[in-house]
Structure formats: structure tokens, C-alpha cells
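Chemist: missing the sequence, but the structure's below:
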């Protein structure tokens, strides 16, 4: 009897240990391990830390074959990455750069509100922290469909900005480049540390509608393409745009900003694994008034890369297949041994 119990523990215990390890690695340890690789930001002078959330595109209720499971898994991935990003980077401001919902235009009011409830559960804002929300084309339309004024009003009625700690230091505006681009002021400081424009659609990227709406800015933050990059626009001739791609081995980007410096645009990748790209992450931005009597302002930017969810799902499938084969193999070996003894 004791030998039989030990044998069962051996047969089923190994798969149980493998599955337990895979679950812990996929849902916790991989985020912790990867967060230790994230570039550090230096505290050069007085700095404001901003976490940028781009294109989370919470899965909706109309276009998903495995809706309930897909929503649960995607929401969990977004929430886990966000919690680790806040834990490691310690931001005082979170900026959401649009496409918060995947079916913002298509959903009915009940589906929209249910998605909103999921969103605020995934992305809680701590008391006292600043939060800014702008809309994207999946939220209100504009890229391949008409802009829905009712959805625009609903979006800004529910997503309210809190900028109490920023309004005296920054001039922050938003624009929507899928229509006649104008600046909508979010904060307007009398003597701003920096003039920042938020746009869902990239401003300095060829192929998108753009105007001179952002020319007087110091810094532009954008999203939309699900990829990341840094654009530097030379304000004097030949007015070239220099592009730098950001990867998982890129160091923290440092650059002074101001009217006598190039115009900088930081494009943040999607944080959702459902957007058809291999690399996902959150943007980490520090804006620092340097220790030169605060005459100079410097930005530091990096991407807090997330683990590949598809690799994690493949690991789940592999561990299940291994467990099944292990149990079948061990039982067949046991059956053959007993047959030989008889």
C-alpha cells in the first residue's frame, strides 16, 4: 500500500510541480524578473515621473470568438503589467493616450459601460496621483469611420482628468489629428516647465494628417501605431526629422527640451498582447528641472517592456502536453511491469 501511494505521488506529483512552476512563472515571476531589467531613471534635479499607457484596447463583446476567456486573460495581463510598472517606476502621473477600448464605437451603451467598469478595475489611480485621458479612433472614431460626437461626449464625461499637481508647472494640451487639429488646453501654467502636446496619432510621422499645431511645443507624446520610437524635429533648416527606434536593449533616452532645442516626440507602444505586435510595454517618462537654477529641462524616457503573453500561453500548452504524456507513460510502464511479473 505504501509503495502504491509513493508511486501515485511520483506519477502525479511531477506534473503538479511542473504546472505549479509554470503558473507562478507566467503570472508573477516573469514580470518580476523582467522588471529588474528595466532601465533606471536618474534623479537629476526636481523630477516628475509619468507613466504612459498606450492602446490598451480592452476587448469588447462583439468580435471575439472566445469572448469570456479572451477578456479575462487580456484584462489580467494588462492589470499585472500595470501594477508592476507602478511598483517599479513609482509615477505620480498616469497618462492614457487613447484607444482605451477596442469596440468603443461599435458597442451599445450597456457594453460600453461594462467595459468602462473593467477599465477602472484594471487601471486604478491612487489617491493624490494625477491622471490624464485622451481619446483614440477606437474610442470615438475618425480613422476609417466618422467621428461619433455622442461617444466623444460619453468618453470625456466618464474619463475625468485630475491635474491638481501639474496645473501650476506645465502647459498640457491635446489634439485630435483625424479632424481639424486644434489645441484643447488641459493645463495652462503661467511660466511652464514644459509645453506638452498629447495626441493619439503621431504628429511627426509621415502619412498622418498634421499641421503646425504642435510646432511651438517642447514635447509631444503619441501612440496609435502599437510600436515605439523617438522623433527629433530640427527647428532650423533643413528641418529634418531624426528617428530612433527603441528596443528592449535600448538605454534610457536623455534629451534637453525647450524652444532652443529640437522638438521631441515620444511614441509609446501598446501594452496589449492582442495588437499583432511582438513587443508590448508601458512608457516611463521623467521630466526634470536640472540643478542649474532650473534653467534647463531634461526628459528621460524608456519603455517598461512586458513578457510575451503568447510565449506564456505556449508554455502552458507545452506543460499540459508534457504532463499528459508523463502520466500515460508512467502508467504504461507500471502495467507492463505487472504483466511481466504475472
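Modeler: Looks like it arrived, so ask away. Quick caveat, the model's predicted, so the values are computed rather than measured. Residues are numbered from 1 along each chain as shown.
Chemist: Could you use CA atoms for every contact and neighbour count after this?
Modeler: Noted.
Chemist: pretty sure residue 192 is in contact with residue 170, am I right?
Modeler: Yes. With contacts counted by Cα atoms under 8 Å, residue 192 reaches residue 170, the gap being 4.6 Å.
Chemist: Neighbour count for these two, which is higher?
Modeler: Per other Cα atoms under 10 Å, whichever of residue 192 and residue 170 has more neighbours is residue 170, with 20 against 16.
Chemist: Contact partners for that one?
Modeler: By Cα atoms under 8 Å, 6 or more residues apart in numbering, residue 170 lies in contact with 187-189, 191-196.
Chemist: how much space between residue 234 and residue 241?
Modeler: 6 Å (Cα to Cα, to the nearest Å).
Chemist: An error on my part: the question was meant for residue 298.
Modeler: Between residue 298 and residue 241 the distance, using Cα to Cα, works out to 20 Å.
Chemist: can you tell me how far residue 308 sits from residue 34?
Modeler: 11 Å.
Chemist: The two: who's more crowded?
Modeler: Using other Cα under 10 Å, the more surrounded residue of residue 308 and residue 34 is residue 308, with 17 against 14.
Chemist: pretty sure the more buried one is in contact with residue 276, am I right?
Modeler: No. In this structure, residue 308 is not within contact of residue 276 by Cα under 8 Å, at 11.6 Å.
Chemist: Identify each of the strands in this structure and give its residue range.
Modeler: Here the chain has its strands, by DSSP state E, at 46-53, 93-97, 130-134, 170-175, 184-187, 194-199, 219-222, 229-233, 241-245, 253-257, 263-267, 281-289, 297-305.
Chemist: Please compare the first structure with the one that follows:
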């Protein structure tokens, strides 16, 4: 059997460098996504999709703008990389669960509220290109504070709201998907709900025809004051609530929130928060319990938000009244970018260290044979 002897001195350093870079790019840009998807929860394949609604939940994508990014090439690269990361994972998630509806839970754009009209139009084109869906997939968009203002000193204005509506859709409304109504209320809970919001809730309640109702809001609802939340929930009667904003994965549970009407004026109610970041399987929720309420907070899907645990949420609602929720966790992009830096440094330093080591080996050999 022949013995292959590898002579490192005769290796072409350019070939080694190119091979290392190609392998690194292949792993970071292609293979890592497949490896991550192997760890996703087992999706329950149904023989009859008419008796279930599968929703892909997109929390805080926050497309990067031009103002808060570094100028010139660094900013261009950071936007390109963040957009590509969102697009690749979104396509992978859509292919995995084949959703009936995609729900965007606010903060679609990072600088939407402060953008000029030209910038906002450019951001919208990028958004539609990244989150492209098939014609038979319904879409629901709700605004966040980064889209139309409303947080801190960034106030909402009529012009910001009108611009958002022109490029996306109305702030409030009902989108029906099979037997599920997705309700957009756009509630901020600052000092209680206004008379206009009460009228909106009553108007939307007359439009709901589905067997189950899901209330959508960018900010969380159940952790708020009961006196602010309870009257809204009694009008809309949702069986499930979906929110985002805090970039984390939480499950808020209240087992009897809808049973004691005499406690409407209480400030707080027995809402329990469950951190489900470490949950990699589907959790089950009973939608037939008329006294209980469940709210799912969806994490951000963008690595630029500074959170380690990011992903796309999934909700499967069965006609029988059982819902399942899970998160398609995504690879940590910053670690992959650090790998690029480490590989480039190693390739740059290796020839220098190799020559230094070779010089010392020759010196030691001369000293040995004296």
C-alpha cells in the first residue's frame, strides 16, 4: 500500500488560503443554516390543511437604515449582510412550515419613523424583496414605534401614519384566514384607552366571523393594568394574543382573567410570565378555555438587535381548539462574522510565523551538528 508523504514546504500557500476561505464561506453562508434547521422542532404534518391555520410570526425585523449606520462601505456591507441574513432564514422558515399567513408584529423598519419619504420608500422596497411570499399566502402587517413613532420623544404624527398606510396597510382591521380572525387594534395603553379605541373595538367585533380570534399588538397586552386591558378584551374576546417589541420569547398565562368581572378596577391581575427561550419543542395551548388568556411574545428575527436568541415564531391553530407554538431559532450571525475575522488573521499571520519557526529550526539544526 503506497504511503503518501505531505511536504508542507512544497504546498502552494495561495491554494491553501483560497481553500480555507472557500470552506469558511461555504460553512458560514450555506451549511450553518441547514445545520440550524436540523435542530428545529418537528413540524406536525397534517393530511388536511383546511382544518388548521399555520402562521409564521415575524417579530421586529427592523431593516437597517442610513442614519444610524457607519458611512461608506462599512454601512453598505452591514445593511447588505443584515438583509441577506433575514432573507435566507425567512425563505428557509417558509419552506419548512409552508404558512397560510405571515404576521409581521411591528418595527418592520429600524428608522421608519425618522426617515424621509424617499428613504421610507426605499426601505419598503427592501422589505418587500426580503420578505417575499407566494401569492396564496396572506400577510398581516402591524406597525411598531420604529415605524410610526410612539416611544420616548419620537411622537406619532398623522403624516407618519398616512405614509405607513400607503406603503403597508391600515393600522386596525380584521384579516380572516380560514376559521381564524387576526385582529389589529394598535393599542398603546398610555393612560387608558381612548373613546376612539372603544369605538374601533366595537366596530371590529362586528366584522369577526371566525371561530377563533387572535389579537395582534406590537407591545405586550396582558402585563398591563387590568383596568386598561379588561374592557378591551371583553369587547373583542380573543382566545390568543400575539406581541413582540421586547425581542424575547415569553409566554404570558392568566388562567382565570376573564372570570371575575367585579375586579375590573384592580390595577394588576394574576398574569404569569414564562420564559420559553430554552424551549425547542412545540408548546400546547387550549383555546377552548373561556376563562383563560394566553399571550405569546415573539423574539426578534434580526441579529442586529443585540439578542443572542433570535428566531421566527410559529403558531398552529387547529379547528378543534388546540394551538401549538414554537420558535425556529436562528444561527448566531456575530459568531460567524468573528470566524471570518479569525480565519483572515490566521491566514495573514501563518506565513510570518512559519518563516520565523523555520528560521529557528535551521538555527537549532546548525547548533546540533557543531
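Modeler: It's in. Note that the structure is predicted; figures quoted are calculated from it, not measured.
Chemist: Still touching in the second structure? Go through the contacts of residue 170 of the first structure.
Modeler: For the contacts of residue 170 of the first structure, the contacts that are reproduced in the second structure, applying both residues aligned by TM-score structural alignment, their matches' Cα atoms under 8 Å, are 192-196.
Chemist: Adding distance to residue 215 of the first structure, write the residues you listed out as JSON lines.
Modeler: Formatted as JSON lines, those follow (distance: Cα to Cα, whole Å):
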{"residue": "192", "distance to residue 215 of the first structure": "16"}
{"residue": "193", "distance to residue 215 of the first structure": "17"}
{"residue": "194", "distance to residue 215 of the first structure": "13"}
{"residue": "195", "distance to residue 215 of the first structure": "11"}
{"residue": "196", "distance to residue 215 of the first structure": "11"}
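Chemist: Return the member of those nearest to residue 121 of the first structure.
Modeler: residue 196 (28.1 Å; Cα to Cα).
Chemist: any idea which of the contacts of residue 170 of the first structure is closest to residue 5 of the first structure?
Modeler: Using Cα to Cα, the contacts of residue 170 of the first structure come closest to residue 5 of the first structure at residue 196, 67.2 Å.
Chemist: Tell me which residues touch the closest one, please.
Modeler: 170-173, 217-221.
Chemist: Dump the strands of the first structure to JSON lines, plus distance to residue 73 of the first structure.
Modeler: Shown next, in JSON lines, are the strands of the first structure (distance: least, Cα to Cα, whole Å):
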{"stretch": "strand 46-53", "distance to residue 73 of the first structure": "18"}
{"stretch": "strand 93-97", "distance to residue 73 of the first structure": "21"}
{"stretch": "strand 130-134", "distance to residue 73 of the first structure": "24"}
{"stretch": "strand 170-175", "distance to residue 73 of the first structure": "32"}
{"stretch": "strand 184-187", "distance to residue 73 of the first structure": "34"}
{"stretch": "strand 194-199", "distance to residue 73 of the first structure": "29"}
{"stretch": "strand 219-222", "distance to residue 73 of the first structure": "26"}
{"stretch": "strand 229-233", "distance to residue 73 of the first structure": "28"}
{"stretch": "strand 241-245", "distance to residue 73 of the first structure": "29"}
{"stretch": "strand 253-257", "distance to residue 73 of the first structure": "32"}
{"stretch": "strand 263-267", "distance to residue 73 of the first structure": "26"}
{"stretch": "strand 281-289", "distance to residue 73 of the first structure": "17"}
{"stretch": "strand 297-305", "distance to residue 73 of the first structure": "18"}
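Chemist: Tell me the buried residues in the longest helix along the first structure?
Modeler: Assignment by DSSP state H gives helix 309-341 as the longest helix of the first structure. Neighbour-count burial for helix 309-341 of the first structure flags 309, 312, 315-316, 319-320, 323, 326-327, 330 (criterion: 16 or more other Cα atoms under 10 Å).
Chemist: Any idea how far it is from the middle of the chain?
Modeler: Taking Cα atoms, centre = their mean, to the nearest Å, one finds helix 309-341 of the first structure lying 37 Å from the centre of the chain it belongs to.
Chemist: for stretch 25-33 of the first structure, same thing?
Modeler: Chain-centre distance of stretch 25-33 of the first structure: 17 Å, with Cα atoms, centre = their mean.
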